[in-house]
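Colleague: I'd like to go over a predicted model; first the sequence, then the structure.
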Amino acid sequence: MNNLLYQVDDRPPLVTTVLLAAQHMLAALGGIIAVPLVLGAVLKLPADQIVALVNAALLGSGVVTIIQCKGVGPIGIRLPCVMGTSFAFVGAAISIGFEHGVPGILGSSLAASVVMIVGSFFMPQIRKLFPHTVTAVVVTMIGLSLVPVAVDWAAGGKGAGAHYGDPVNLGIALFVLATVIALVQFGKGIISAAAVVIGMAIGYAGCVALGLVDFSSVQKAAVFALPQPLYFGMSFPVSGILAMAVAYVVTMVETTGTFMALGSATKTKMRGKLLSRGVLCDGVGSAFVAMLGSPPVSTFAQNVGVISLTGVASRHVVALTGVLLAMAGLFPVLGALVVTIPQPVLGGAGLMMFAMIIAAGVQMLSHVEHNKRTGLIIAVSIGCGLAVSVRPELLSKLPAFVHEIFGSGISTGAIIAVLLNLVLPERPVEVDEDEEEDVPQPMLVKNLEPA
């Protein structure tokens, strides 16, 4: 039985669609602008260049989101995917930037995107490396890796310094979390579906009333800004291209896991050809945004949590999110206004969304055949993934390429799970040749009866 409120090809009423699209935008915007802001700060770029990076990231993410959702020929998975700049590329980008500047980062991104474009044609083969046990591990690790991000937001953000964990911050986050829970559980129709954006709006209004919102960035932001392709220029250092190529390979693994989680959330059977279209969009999209002046993009895992929480799987809703992101890139004042949302407000909603991904992963794990082999795969891969998520400094003294590959808990958990699945012997079992494996999909937690 399919319990989605809106299915993949459904078109909700216009007002409902706008609200739901804004919800996805709020979940993704912080992550999209964070990468160019981090790069700008570390490379000590002037303010005008940082603004150009941010605007290009928003516009590029919006355009590629539309293509991923709607599809253009063989490009685009045609599922509700929000695309955005990825932290998987930050390490490589910073190392390239120190030596070759932003032109080196963009040129390396453009050249190395060929790795993902070519790799997309082998996704039917790669899909075979992700049986149900591996997929369940990856989905669980996505949620486990994202929860610490929400916790940091709830505490005030990593840059909060002495105010990190301030009772006021935690109180705001808990208030937003309780509001979202109440709206999901007791709300009907659009109230339940738009619980995240409504909860954040109530929390934001409370912060404004308490004088906790700084509007100075809105006053400084330009109302309109045209895109400036090749604003930074490009260079193509061989070392930079190789570093970015490794980052693209790691991103392919993470993106595959995110697509598998998305398939579970949207009740879509994730076949190899479908993965090929999605990964091809990631590669072509990253080449496009590099020419626009932005770091590479990939599929955002956090928005899978929005779908799991609300039951809204319409790709047309998320395509409108792409339009809103593109508008934020063309009208910086809009992006600046959204950025004024206090971190604890994001944290309260984020904790709920990301925990939903963990719940989906746990439900998938419950359908795994329980034996010594699968127990080892699950335990070791999740343990290794958590090790680098909780203690990222663990890899600090290892070569850079090792950190690039295993720096993310998602990629570490996925790689370990795939390797163990290939290496550990499997007891032969009798399978009916006419029976196609059809793994039960996890139910949406919002539709479960309360305990």
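Modeller: Looks like it came in fine. Residues are numbered from 1 along each chain as shown.

Colleague: Going by C-alpha atoms from here, please, whenever you check contacts or count neighbours.
Modeller: Will do.

Colleague: ok, how many other residues are close to the closest residue in space to residue 312 that isn't next to it in sequence?
Modeller: Counting by C-alpha to C-alpha, 6 or more residues apart in numbering, residue 312 lies nearest to residue 6, which is 4.8 Å off, once chain neighbours are set aside. By other C-alpha atoms under 10 Å, 19 other residues sit near residue 6.

Colleague: Surely residue 6 is in contact with residue 310?
Modeller: No. With contacts counted by C-alpha atoms under 8 Å, residue 6 stays clear of residue 310, the gap being 9.3 Å.

Colleague: Now do the helices in the stretch 151-300 of the chain.
Modeller: Along the stretch 151-300 of the chain, the stretches classed as helices by DSSP state H, counting those that start in this stretch are 167-186, 190-193, 195-209, 216-220, 238-266, 272-292.

Colleague: okay, pairing it with this:
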Amino acid sequence: MADTSIGTPQELRDPNFTPALHKAIPLGIQHVLAMFVSNVTPAIIVAGAAGFGFGSNSPDFPELLYLIQMSMLFAGIATLLQTITIGPVGAALPIVQGTSFAFLPIMIPLVAGKGVDALAALFGGVIIGGVFHALLGTVIGRVRFALPPLVTGLVVTMIGLALVKVGIQYAAGGVPAIGKPEYGSLLNWSAALVVIFSTLGLKFFTRGMLSVSAVLLGLIVGYVYALMMGMITVEAIGTSWDRAATFALPVPFKYGFEFSTAAVIGFCLMAFVSAVETVGDVSGITKGGAGREATDTEIAGATYADGFGSAIAGLFGGFPNTSFSQNVGLIAMTGVMSRHVVTFGAIFLIICGLIPKVGAIIRTVPIEVLGGGVIVMFGMVVAAGISMLSDVVWNRRNMVIFAIALSIGLGLQLEPGAVQYLPDTLRILMTSGLLPAALIAIVLNLILPEELADEATEEVSGGMSGHGSGSLSGD
């Protein structure tokens, strides 16, 4: 229910309304707390996949801090594009941008075990893919037909399934720790479980800010537990703090620029998925906050900001940005539609991104503690995909499309050696699992005749066809 102490019901539904500063600033920071962990996690995962050293004494430590710093800085800048706008770029709505999980299944194979040297090709793909993403703003309304809930739900589910392994590895001790005696130890798992149960308790047994920032607070509880159990020491925290600068500006082309066919194709194809996700978020904001449909101008502006925000981030070593769905729910919950509230949150993110010591503290979080938060976050990605699939009419045609796309996509992800003789570019794209699944689903959805929609499903589903509406409630 909307808080009428902030403004009148009419003002609360107006994106241009600015609440009093003593209320607007806390509301803006609340938006940041809701997305903070999700925003910096991709940088840590990509660094881990590339083989960066995670200790405060590692030579890669400054690089990891920089990636975390850029995640915060350019999430804030991309958010400002959405709220303040520059010409047609931006929706002039309270849209919070952040580093996208969707691109992780593409980024991980690109950098796997290659260290800092792999980042030039990665960010080359981010820049080109971002420009392509922005261009989608001119046609997004005309290509949405090719991405119904069957396709988008499958893709989101595949993103989550591609990442849940990372959460388990982190909870057990981190990918670099595999083969060491402590990997999978009770101590490691206890830290992850503390985070999971703390997050659940805060999410479902508290209200307001405590519930909204449950994952962040759960990580803090896990951090304190790890400190008490000796998994991290005060000395290590002090070393990280001392090694980080107080203030630092982003460096253009810090990691160079390299054209990689696999990276460019991967980022451009995933731009479609990210663009559709943004369309859904914009629609959710206008419906939940203002009780109306999003306009074509708002949808196009949001897509432009998505793309240009990602391209600008790539120039300085930042990852692709997209709208964050958890903040859509926050707007519906608070009833505050003001874009200027989110602007305050964006400024807070930018300040954090210019202070490397913030990233230094984030990096001292033990990988097992982060694993607990990642398990929750990536599990929610899978759940979101399944929720989208609940809108699908599960006739034989749609079941066949889903079955083939999921089988091939997930199968290639689980057994990458099956395509080891393909050229490197194609092999990387295929073993992501996500792109072949999405491509198969899109193509089959466009070419298979709709006449199948009225046929019985029993021979395919083995008598488990369920309800045609796809409802999970059985109504």
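Modeller: Now that the structure is in, tell me what you want to look at. Just so it is clear, the structure is predicted and the values come from calculations on it, not from any experiment.

Colleague: Report the TM-score for the pair.
Modeller: Scored against TM-score structural alignment, normalised by the length of the first structure, the superposed chains reach a TM-score of 0.76; 423 aligned residues with a C-alpha RMSD of 4.3 Å.

Colleague: Show me where the second structure has its strands.
Modeller: Secondary structure of the second structure by DSSP state E: the strands cover 97-99, 321-323.

Colleague: between those, which gets nearest to residue 366 of the second structure?
Modeller: strand 97-99 (21.0 Å; C-alpha to C-alpha).

Colleague: what stretch of the first structure does the closest one fall on?
Modeller: Under TM-score structural alignment, strand 97-99 of the second structure corresponds to residues 81-83 of the first structure.

Colleague: swap in stretch 364-376 of the second structure?
Modeller: Aligning stretch 364-376 of the second structure against the first structure (TM-score structural alignment) gives residues 340-352.

Colleague: Burial check on residue 461 of the second structure, number of neighbours?
Modeller: With other C-alpha under 10 Å as criterion, residue 461 of the second structure counts 14.

Colleague: Kindly report the same for residue 160 of the first structure.
Modeller: 14.

Colleague: any chance of the strands of the second structure in CSV, plus distance to residue 393 of the second structure?
Modeller: Output for those, formatted as CSV (distance: least, C-alpha to C-alpha, whole Å):
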stretch, distance to residue 393 of the second structure
strand 97-99, 32
strand 321-323, 27
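
Colleague: Make CSV from the ones you listed and add mean neighbour count and distance to residue 73 of the second structure to it.
Modeller: Listed next are those as CSV, based on neighbours: other C-alpha atoms under 10 Å; distance: least, C-alpha to C-alpha, whole Å:
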stretch, mean neighbour count, distance to residue 73 of the second structure
strand 97-99, 31, 10
strand 321-323, 31, 11
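
Colleague: of all the ones you listed, which lies closest to residue 307 of the second structure?
Modeller: strand 321-323 (7.7 Å).

Colleague: Just list what that closest one packs against, helices and strands only.
Modeller: Judged by 3 or more C-alpha pairs under 8 Å, 6 or more residues apart in numbering; DSSP states H and E, strand 321-323 of the second structure is in contact with strand 97-99, helix 261-285, helix 296-315.

Colleague: and the first one, how far from the first structure on average?
Modeller: Compared with the first structure after fitting, strand 97-99 of the second structure has a mean deviation of 2.4 Å; criterion: mean C-alpha distance after the TM-score superposition for the first structure.

Colleague: Cool, thanks, talk later.
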